[in-house]
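Undergrad: I would like to see how this sequence folds:
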Amino acid sequence: MPYTAEDPRHWSADELRARIPGWGADLDPADRPSYPKLKYAPGDTGAHWELPEQQPELTPRERSIEHARLTPAFGTVAPLRGLSGAVRRFAYARFSEGRAAHWLLLILGDRIDAVESHLASFVTGHPDNPSTETGVLSEKRRHGISSRFGSKRADVKHHWIDPILVAGPWVLAAWSVVALLGRMIRRR
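TA: The predicted model follows:
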């Protein structure tokens, strides 16, 4: 009989062992294969520190408000920059990791970073090339159309929206430039 609010009695270990086959098999530490790992024996590990030496924080790093300090070692691969960095810093400074707002702001920061990267590619003189970077050119050479039908690919359901998501921003940007140039010409 399971524990319910109507029957709030607590079963002793002996009663549970008698009622449930195998219950309490790991109560004795000698029967647990992981027991040696659970013993505190600092001399056996070879570690010469209680807590590793703290990595220097050369630039301010984002950290959750739940934590008092950074972990002893942390990554610095992608330092925060621009508007996307400000959004991410705000997410870490203002909201707990248990709140949806924290994660939604981090997703927004990723989207802003994508736009910033696309804009930066124009400044470098080597703009992003959606036809080569999305793999559209390999569709003809690698049997792209035939591989979508008669197979159990997981991505088949969103194929219809892929061209809109990939080409849509480029078409919108081109249309905006043409509209802006048209207005400028009409004003003259």
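Undergrad: when you work out contacts or count neighbours from here on, use the C-alpha atoms and nothing else.
TA: Noted.
Undergrad: for Asp113, which non-adjacent residue is closest in space?
TA: Leaving aside its chain neighbours, Asp113 sits nearest to Ser84 (5.3 Å; criterion: Cα to Cα, 6 or more residues apart in numbering).
Undergrad: surely the one you found touches Gly109?
TA: Yes. Ser84 is within contact range of Gly109, at 4.5 Å (criterion: Cα atoms under 8 Å).
Undergrad: which parts of the strand or helix carrying Tyr92 are buried?
TA: Per DSSP states H and E, Tyr92 falls inside helix 82-94. Residues of helix 82-94 classed as buried: 84-85, 87-92 (neighbour count, 16 or more other Cα atoms under 10 Å).
Undergrad: quick one: which of those residues is nearest to Pro42?
TA: Comparing the buried residues of helix 82-94 against Pro42 with Cα to Cα places Tyr92 closest, at 35.2 Å.
Undergrad: pretty sure the closest one sits against His102.
TA: Yes. The criterion here is Cα under 8 Å, and Tyr92 meets it with His102 at 6.9 Å.
Undergrad: hmm, back to that, contact partners for the residue nearest to Asp113?
TA: 108-110, 112-113 (Cα atoms under 8 Å, 6 or more residues apart in numbering).
Undergrad: neighbour-wise, which of those residues leads?
TA: Using other Cα atoms under 10 Å as the neighbour test, the contacts of Ser84 are led by Gly109, with 23 neighbours.
Undergrad: what's that residue in contact with, if anything?
TA: Gly109 neighbours (Cα under 8 Å, 6+ apart): 83-85, 87-88.
Undergrad: I'd like the distance between it and Val123.
TA: 21 Å (Cα to Cα, to the nearest Å).
Undergrad: ok, Val87 next?
TA: Counting by Cα to Cα, the gap from Val87 to Val123 is 23 Å.
Undergrad: over to Arg17?
TA: Distance of Arg17 to Val123, computed by Cα to Cα: 72 Å.
Undergrad: those two - which one has more neighbours?
TA: Arg17 (14 against 10).
Undergrad: let me have the contacts of Ser84 in CSV, extended by secondary structure.
TA: Converted to CSV, the contacts of Ser84 look like this (DSSP: H, G, I helix; E, B strand; the rest coil):
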residue, secondary structure
Leu108, helix
Gly109, helix
Asp110, helix
Ile112, helix
Asp113, helix
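Undergrad: run this one through as well so I can compare:
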Amino acid sequence: MTAKQRGRPRNAQADTAILEAARDLMAAEGYERMTMEAIAARAGVGKQTVYRRWPSKAAIVAEAVMAGHLGIRAEDPPRTGDVAADLRDWLGQFFGQLGQPTAVAVIRGLAAAATDGGADAEQLYERFTGPSREQMLDLLRLGVEHGQFRTDLDIEATADAVAGTLLYRALVPPSAVLDTDAAGFLDLLLLGMTPRAGLDEGDR
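TA: Below is the predicted model of the structure:
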């Protein structure tokens, strides 16, 4: 019998209550002000019940991401053959959520949790940030292969620019995030990736 199998089995209802409590507290108060005690109180369980399941609030956030309780993961990117349009639609899902105060609070909480470091930060990257980044890299590679994006496109830098812009938008006041901002950024991004027809080598 392993260590994970000893003792009473975990209560799935309590797990759900704890994860949802963490989500609600992050949205209402922010990650830094959220405490394990507050999570326990909101979930209606004892503090030790929380600590038996997760050693830290960062671990709870990581689990909430993996279990889908934070509700900020976009659908898989479409594959219509028009990579630029697919990229615009897919990124639009992420940008569209930045107008929702709850989603913004959750993204800020994820950023704060990631700075805690250790295994929890690794889990956040492996289960949330990493897969989304790989999906974007795949789209960018496909665009280059199909001649829709520049052959000299730095796909790693492009992916980082998108992630940085999304995080920046989450850090500014929600009232400053407009749909036109997202559209303008995506237009600029796609324009920069598009092959520059008729441009001489000497003009670059």
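Undergrad: superposing both, give me the TM-score.
TA: TM-score of the superposed chains, computed with TM-score structural alignment, normalised by the length of the first structure, equals 0.25; 73 aligned residues with a Cα RMSD of 4.7 Å.
Undergrad: Ala86 of the first structure and Ala120 of the first structure, how far apart?
TA: 17 Å.
Undergrad: what's the helix or strand for Trp103 of the first structure?
TA: helix 100-124.
Undergrad: please point out which parts of that helix sit buried.
TA: 102-103, 105-106, 108-110, 112-113.
Undergrad: burial count for Thr180 of the second structure?
TA: Counted with other Cα under 10 Å, residues neighbouring Thr180 of the second structure total 9.
Undergrad: and the helices in the second structure?
TA: 12-29, 36-43, 47-53, 57-66, 83-97, 101-114, 118-124, 130-145, 155-171, 179-193 (DSSP state H).
Undergrad: need the winner for burial among those helices.
TA: Greatest average neighbour count among the helices of the second structure goes to helix 57-66 (a mean of 23), per mean count of other Cα atoms under 10 Å.
Undergrad: what angle do that one and helix 101-114 make?
TA: 130 degrees (axes from the mean of the first three to the mean of the last three Cα atoms, to 10 degrees).
Undergrad: re the thing from before, from the contacts of Gly109 of the first structure, which single one is nearest Tyr35 of the first structure?
TA: Arg88 (42.0 Å).
Undergrad: just checking, the closest one touches Leu106?
TA: Yes. Using Cα under 8 Å, Arg88 of the first structure makes contact with Leu106 at a distance of 5.5 Å.
Undergrad: who's in contact with the residue nearest to Leu110 of the second structure when sequence neighbours are not counted?
TA: In space, and not counting its chain neighbours, Leu110 of the second structure is closest to Val61: 7.2 Å by Cα to Cα, 6+ apart. By Cα under 8 Å, 6+ apart, the contact list for Val61 of the second structure reads 19, 22-23, 110, 113.
Undergrad: if I look at Val61 of the second structure, how far off is Arg53 of the second structure?
TA: Relative to Arg53 of the second structure, and taking Cα to Cα, Val61 of the second structure is found at 12 Å.
Undergrad: and if you look at Ser132 of the second structure?
TA: Taking Cα to Cα, one finds Ser132 of the second structure at 27 Å from Arg53 of the second structure.
Undergrad: out of the buried residues of helix 100-124 of the first structure, who's nearest Ile164 of the first structure?
TA: Looking across those and measuring by Cα to Cα, the closest to Ile164 of the first structure is Ile112, at 18.8 Å.
Undergrad: from what I see, that closest one and Gly85 are in contact.
TA: No. Ile112 of the first structure lies out of contact with Gly85 (Cα under 8 Å); the separation is 9.1 Å.
Undergrad: just to revisit the earlier point, mind putting the buried residues of helix 100-124 of the first structure into TSV with distance to Ser131 of the first structure?
TA: Formatted as TSV, these follow (distance: Cα to Cα, whole Å):
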residue	distance to Ser131 of the first structure
His102	34
Trp103	31
Leu105	30
Leu106	28
Leu108	25
Gly109	25
Asp110	22
Ile112	22
Asp113	21
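Undergrad: hmm, which two among those residues are most spread apart?
TA: Largest pairwise distance in those, by Cα to Cα, is 16.5 Å, between His102 and Asp113.
Undergrad: what secondary structure does Met184 of the first structure sit in?
TA: helix.
Undergrad: so how many other residues sit close to it?
TA: Counted with other Cα under 10 Å, the neighbours of Met184 of the first structure add up to 10.
Undergrad: contacting residues for Leu171 of the second structure?
TA: Contacts for Leu171 of the second structure (Cα under 8 Å, 6+ apart) come out as 104, 108.
Undergrad: and the gap between it and Ala43 of the second structure?
TA: When Leu171 of the second structure is compared with Ala43 of the second structure (using Cα to Cα), they lie 28 Å apart.
Undergrad: could you do Tyr51 of the second structure as well?
TA: 13 Å.
Undergrad: go on, Val104 of the second structure?
TA: 22 Å.
Undergrad: then Gly143 of the second structure?
TA: 46 Å.
Undergrad: same thing with Leu186 of the second structure?
TA: Leu186 of the second structure is 40 Å from Ala43 of the second structure, by Cα to Cα.
Undergrad: now Gly109 of the second structure
TA: Gly109 of the second structure is 19 Å from Ala43 of the second structure, by Cα to Cα.
Undergrad: repeat for Thr102 of the second structure
TA: 19 Å.
Undergrad: can you check Val144 of the second structure too?
TA: 49 Å.
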